[in-house]
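[1] Just the structure for this:
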Amino acid sequence: MENWTLKPLEYQQVKEIAKQFASSILGKELIEDLTPAADKEEVQYRLQETVEGFDLIRLKGDFSLGGLRDIRAILRRARVGGLLYENELLDVASTIHAGRKCKSLLRKIDEETASLSILRGLTNQIASLEQLEKKIESCIDEQGFVANQASPVLAKIRHEMERIKHQITDTLQNMIRNPRYQKMMQEPIITTRYDRYVVPIKQEYRGSFQGIIHDQSSSGATLFVEPEAVVQLNNKLKESELKEKKEIERILQELTGEVAQEVEALEQNVMALSKFDLILAKARFGKKLKAVVPDLSDDHILELKQARHPLIDPEQIVPIDVQMGTEYQAIIITGPNTGGKTVTLKTIGLLALMAQSGLPIPAAEGSKVPVYSGVFADIGDEQSIEQSLSTFSGHLTNIIRILKKLDSRSLVLFDELGAGTDPTEGAALAMAILKHVIEQDCSIVATTHYSELKLFAHNHPKAINASVEFDVQTLRPTYRLLIGVPGRSNAFAISKRLGLPESIIHLAKSELSQDESRLEEMITALTVEKRTSEVERSKVESLRAEAEKLVSELRLKLEQWEEEKSRLKEQARREAQAIVSKAEHEAEDVMKQLRQWAKQRPQELKEHQLFEAKKRLKEAVPDTELPQKVVSVSDNENVLELGDEVFVPRFNQKGTIVEKIGDNEYQVQIGMLKMKLSRNQLEKRASKTVATPTKTMTSVKRKSIDIKSELDLRGKMVEEAILDIDKYLDASILAGLKHVSLIHGKGTGALRAGVHNFLRKHRNVKSYRMGSHGEGGSGVTIVELK
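    This is a model prediction of the structure:
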């Protein structure tokens, strides 16, 4: 989009704000180069970048790329063999480090938690180059000086320089302390001039003190003399410094060569990190503005919820709701000056530009925008009656340029359409322009003062009136956008409020035409109806929210009650099972003692007495089944039918009639088994038509029908998972499942090992194996049930 379409909507000012959230110059440059895209796939990609930026900040907090440096010029110089200096090499190392931080950060985020495919793709383009970073940092310290450990030769040279410096300072200190020279000294200090050690001598002792004069004070009273005793030492020091400089240049040249070998990888790192910085800057910008990433619509529908202008203080701006593209494609906003019409116009256009640039928009969740081929705006700040022909000509020139470029996917914004000329001719021209643009299937938002355009919007099937609300009592605009209600000039109401005599107001009203009077009356009625409907809607929404809250609370309490009931039942079952187990063990012990006693005293105890004792012990064992409703059956109901519930005394088990084989033989389902039994072996408990299933039976049946063939255990501890598996396997057996899948994920393998140890000992598990490639691999265990 061309700059003349962006400037009136203050798009550049928004980018300036977004640039403040970039960590590097490179990120700021990308924001500066940002322009709205007209291709839907490109816009979708840009918005997805921003979504991933939001997700990254949500998961890991704000992440700074402050270590990223603009090393593009440095890399170009290294490519052609130029020498890189210490600070430039540190910038290279810092950029490498920033890239490794990004890679490390993304590795810490599980792909199941957040895919972040775009950010991961960028980090995959970043070369680690850890060795080069370490080499630079080992040779150059944080202050930008080549360190002694950069090379053994450099360390030796600097050791020699320190030794010479000590010799020089020792010699000069002895000279300063010597009484012979003390009177010649201006001050007892050692200083340097032109990188050579000197002492300050009084002018009058110039001929008495042997040495080389390097400088004198501004007054001429002090001479800075290099004593003859240290001339040779200073010369040696100078030679060592030259050697040091030469060795440093060699080290820098070596490091430059290593950088030159990785120029292409470093350039790719810079590009990826710059894009990474741009994405984070967009997310920080959105977080600051409390903005959201809008959805893209395929059918040119614009739906902005609680939209705000990003350049206006959020404490002062009143959010607006705008919908366009479903029933109408043109919104005509009318109303008084300073009411907020132009702000509304700019908000719609600017948010469309921001969305197509990949920037989050200051609006509520659920906002939806189409991808416009162009956003064209004719916006002026003319709010005075002193408009001239030249102003009208300027607007018309701009409108002509817009009409030449628009198409069916354009958004066109007209501010004060037709203003600046004769009202009658201006209104007629404005209607003609609107009709032409609507015929091109464009989306249009226009502001105007003309009453004729209110009637145009009311009558045209693709247009709708809108206004910005004005409070007559306070004589101030509320800035609330009212769709479907045309604006009023409010001139009579304001005049009456300010104290203009009623007689003058009545006289003015009489001057209005009948059509104009009816229009004002219509506007007044619509405004009242709009306010009433909004109040009623607000009450309904409040009641609905309260009802939803109550339903949610009741549902939660019901779920908690069901969980507590299940827990108590399970606890009771386990306790009863423990009592049964204990009683059975005691019975076995008694039988063993009885048998032993019988062997010792066979004449005193018979075998049938042993069975009677065992029967009495069995009768002492408590029943662990939950009590069920007993349905009485009359004595004359001896005929058994399919589905009847029976009791089999022989096995002390309950069963169900599933098939009648003969006159007195039936096939009975007992648990997982089917048995053929005669009538005299069965006791009828309840008929199929008479029996009333208990709540427990119904819930078990439903559970068996609804049981799934897989159980997801990911994210659970081993102990918690084993409890879930135990319950699940029991339910699967009741449902008749033969194979089930336990999903435990790959992870560290601890959960998988715990599951396998439990399955190995389970009474109902026939076998188990790892899932194949199509079944989930090592993240799934397939269990075969008995």
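
[2] For the rest of this, base every contact and every neighbour count on C-alpha atoms.
    Noted.

[3] how far does the longest helix belonging to the chain sit from the chain's center?
    In the chain, with assignment by DSSP state H, the single longest helix is helix 514-600. With Cα atoms, centre = their mean, to the nearest Å as the basis, helix 514-600 stands 31 Å off its chain's centre.

[4] number of nearby residues for the closest residue to Lys509 other than its chain neighbours?
    The spatially closest residue to Lys509, leaving aside those adjacent along the chain, is Ser517, at 7.8 Å (Cα to Cα, 6 or more residues apart in numbering). Ser517 has 14 neighbours, counted by other Cα atoms under 10 Å.

[5] measure Ser517 to Ile312 for me?
    Using Cα to Cα, to the nearest Å, one gets 37 Å for the distance from Ser517 to Ile312.

[6] next one: His460
    34 Å.

[7] Equivalent analysis for Ile74, please.
    Per Cα to Cα, Ile74 is found 41 Å from Ile312.

[8] before we move on, what about Gly220?
    66 Å.

[9] right, and Gly211 touches Leu223 too?
    No - between Gly211 and Leu223 there is no contact under Cα atoms under 8 Å: 10.8 Å.

[10] which one of those two has more residues nearby?
    It is Leu223, of Gly211 and Leu223, that has more neighbours when counted by other Cα under 10 Å, with 24 against 17.

[11] Helix, strand, or coil at the more buried one?
    Three-state assignment for Leu223 (DSSP: H, G, I helix; E, B strand; the rest coil): strand.

[12] Excluding chain neighbours, give the residue nearest to it in space.
    Distances taken as Cα to Cα, 6+ apart put Gln216 closest to Leu223, at 4.3 Å, once the chain neighbours are dropped.

[13] Please generate a structure for the following sequence too, so the two can be compared:
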Amino acid sequence: MIPQTSLNSLEFNKLLEIIARHAHSNASEKAVLAIAPLSRKEEIEKRFSCIEDILLMSNNGTPLSVLPFKDIEPVLQKVRPEDAIPEPYELAWLMDFFQAVHEASAQIRKDASLIALNELTADLTDRKEFLGILSRSIDREGNVLDTASPELAELRAEKKRLEARVRKRLEEIVRDEETAKFLQDSFISQRSGRWVIPVRMDSKGQVPGVVHDVSRTGETAFVEPIAIIGLSNEYENIVAEEKAEVMRILRGFGAMIREAAGGIEADFRIMVSLDVLNSIAMTALQFRMFAPRINEDNVLHLVKARHPLLLHAASQKGKGNDIVPIDVRLGGDKVVMVITGPNAGGKTVAIKTIGLLFAMALSGIPIPADSSTTIPLFQNLLVDIGDKQSIEDNLSTFTAHLSNMMEFVNKADSATLVLIDEMGTGTDPEEGAALACAILKELKKKSALIFATTHLMDIKVAAHREDGMVNASMEFDSKTLMPLYRLRSGEPGQSFALETAERYGLRKDIIESARALLGRQRADLENLIKDLDQKRRSYEEAFDGLKKKTVELEKREEGLDGLLKGAEAGKKEIISNAYKEAAGIIADVKREMNILLEEFKKRDREKAKGLFKEAALLQKGVEEKIK
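    Below you'll find the model as predicted:
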């Protein structure tokens, strides 16, 4: 099981808070915030399938309809005892829930291609009849309607008639001249459920009746005239009967809910699950997130991966496209990656991206990366990011990191992803680097996948020499002194501490003094890395140029092929026309020769023979020319 501390270090809870904003129920919101990585591949893929169905519905222009609903589990618990009486507003919650079930199940069952969603909601019960009874009895604000029962309708009608009679009689008393002169005002009100008129305190004995209240100033007595006491008593009796009828109706609903409580509770869990999946799908749609492939080959391969929290923050400012994606692969013969590079260059963000997307994928949440991304089905995630020093626990920065390393060495196995930030810091650099290298070797023996960031040269060298380890770096533009936030595998990076200090405005004389103090051998090594990086960049630029030229040559070749094909077709047409023309010439010559022969036959035969041979030679010459 992946520890909560690791998820908190990666701010997984903040991602869940973003997803929870799409929830339609407070119960669904709680369920989203409780999402954790799953251990079985089948569960993860099942969740992905449901989310893909919901996304398909959105892409087809018919997004899943999840109506808002309340957490009804407390209501179901409340009505379990016999004669339990639900509140009218709780019945209104049930109405909203039944309506949400009806809408969602009807929409999903219309489309048989939504296999995963149909499987999830197969046991949902559409309680139309129950919903109809509730709709006739309770309004959306939680008031019991007159139509809840014939008795209630009759009692409320009688109540209105009595109220009208009481008001009419009071209005008559207020308008009476003999009484009006003792009144503070002419309005009619209620006190303690009784109808009263405002009488001046010094005249309260002049208006026969019962005093039910006195104003704050003490100048007004609220008197129920004796003339309406009989009507008021009738009114109170009707009110009491109305309350009793309402209680009877609510008790009946309590019995109905109690009888169906098991099924309603099962429906509630399904609807919460559906709302959670819909919330995830809406977040995936918002940030163009895709379901990765879950593998059991212990290979982690992220393609165009972005940190979701950075993506969310940038999107709020309309700069979502500014987040630089990373590509990274680890697994097989390489299980340890040491990431180096400049301060504020993105090393920590890179391993947080790796860890958070790993946790998302195993939780069945699509990730902001290309769909060709693949994530290993691991059971553990060990994270050491940030300063864990504690005065209370007597832990310094170094001992806090060391405590985590001891735990990692004990717990890591072939199904563990380990993320370590700023490895080897907090103590003497040489000793810290040696200890870090030894820990990395031990973790490598456990066959875990390990990503570690550092600035220490000795760790870079060890990663270069050690089998199963690989260096990686965050790119930095030495010309502009700006980080590029691109992760490059296969080569170590520089810290660029002096360049970063210069970019942040530290005085140049201090920077030059630091350069002079930097050891010659260390400076030469840093310069070597810098030169290699520049050469690599120039090779890449040259390679890009060759690729462009290759593309251009291919286009030219295609053009020449087209021209040659056109020329060949033209050649064939010319030859064909030439043959036709030659055939015509030969035919004409033959006709002329035949005419000549006819004439010569009439003349001397010997001379005719000579002419015939001469004509034959002439015909042969013509044929040779037109071949």
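
[14] Tell me the helix or strand right after the longest helix of structure 1.
    Per DSSP states H and E, the first helix or strand lying C-terminal to helix 514-600 of structure 1 is helix 607-620.

[15] what's the angle between that next one and helix 514-600?
    160 degrees (axes from the mean of the first three to the mean of the last three Cα atoms, to 10 degrees).

[16] Read off where helix 607-620 of structure 1 ends up in structure 2.
    Alignment of helix 607-620 of structure 1 against structure 2: no match, by TM-score structural alignment.

[17] cool, and stretch 291-299 of structure 1?
    Against structure 2, stretch 291-299 of structure 1 falls on residues 289-297 (TM-score structural alignment).

[18] again, but for stretch 712-732 of structure 1
    Against structure 2, stretch 712-732 of structure 1 falls on no residues (TM-score structural alignment).

[19] Any idea how many residues pack against Val375 of structure 1?
    Look at Val375 of structure 1: counted by other Cα under 10 Å, it has 26 neighbours.

[20] What's it aligned with over in structure 2?
    Match for Val375 of structure 1 (TM-score structural alignment): Leu381.

[21] any idea how far Lys580 of structure 2 is from that match?
    84 Å.

[22] repeat for Ser135 of structure 2
    Ser135 of structure 2 is 93 Å from Lys580 of structure 2, by Cα to Cα.

[23] starting at the chain centroid, how far to the match of stretch 291-299 of structure 1?
    Averaging C-alpha positions (Cα atoms, centre = their mean) puts stretch 289-297 of structure 2 15 Å from its chain's average.

[24] And it, end to end?
    In stretch 289-297 of structure 2, first residue to last residue: 23 Å (Cα to Cα).

[25] Can you list the buried residues in that stretch?
    Using 16 or more other Cα atoms under 10 Å as the test for burial, stretch 289-297 of structure 2 gives 289-294.

[26] export those residues to CSV and tack on distance to Ser39 of structure 2 and secondary structure?
    Listed next are the buried residues of stretch 289-297 of structure 2 as CSV, based on distance: Cα to Cα, whole Å; DSSP: H, G, I helix; E, B strand; the rest coil:
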residue, distance to Ser39 of structure 2, secondary structure
Met289, 22, coil
Phe290, 20, strand
Ala291, 17, coil
Pro292, 16, coil
Arg293, 15, strand
Ile294, 11, strand
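
[27] which among the residues you listed gets closest to Thr125 of structure 2?
    Of all those, Thr125 of structure 2 sits closest to Ala291, with 30.4 Å by Cα to Cα.

[28] How about the contacts made by the nearest residue to the closest one once chain neighbours are set aside?
    With Cα to Cα, 6+ apart as the criterion, Ala291 of structure 2 has its nearest non-adjacent residue at 4.3 Å, and that residue is Pro366. Applying Cα atoms under 8 Å, 6 or more residues apart in numbering, one finds that Pro366 of structure 2 lies in contact with 48, 280, 284, 289-292, 360.

[29] Pick out the most distant pair among the residues you listed.
    Based on Cα to Cα, the longest span within the contacts of Pro366 of structure 2 runs between Ile280 and Pro292 and measures 14.5 Å.

[30] residue ranges of the helices in the stretch 401-550 of structure 2, please?
    Taking DSSP state H, counting those that start in this stretch to define them, one finds helices in the stretch 401-550 of structure 2 at 429-445, 457-465, 497-503, 508-517, 520-602.

[31] Next: the stretch 101-250 of structure 2.
    Ranges of helices in the stretch 101-250 of structure 2, per DSSP H, counting those that start in this stretch, are 115-120, 128-137, 150-175, 177-180, 229-287.
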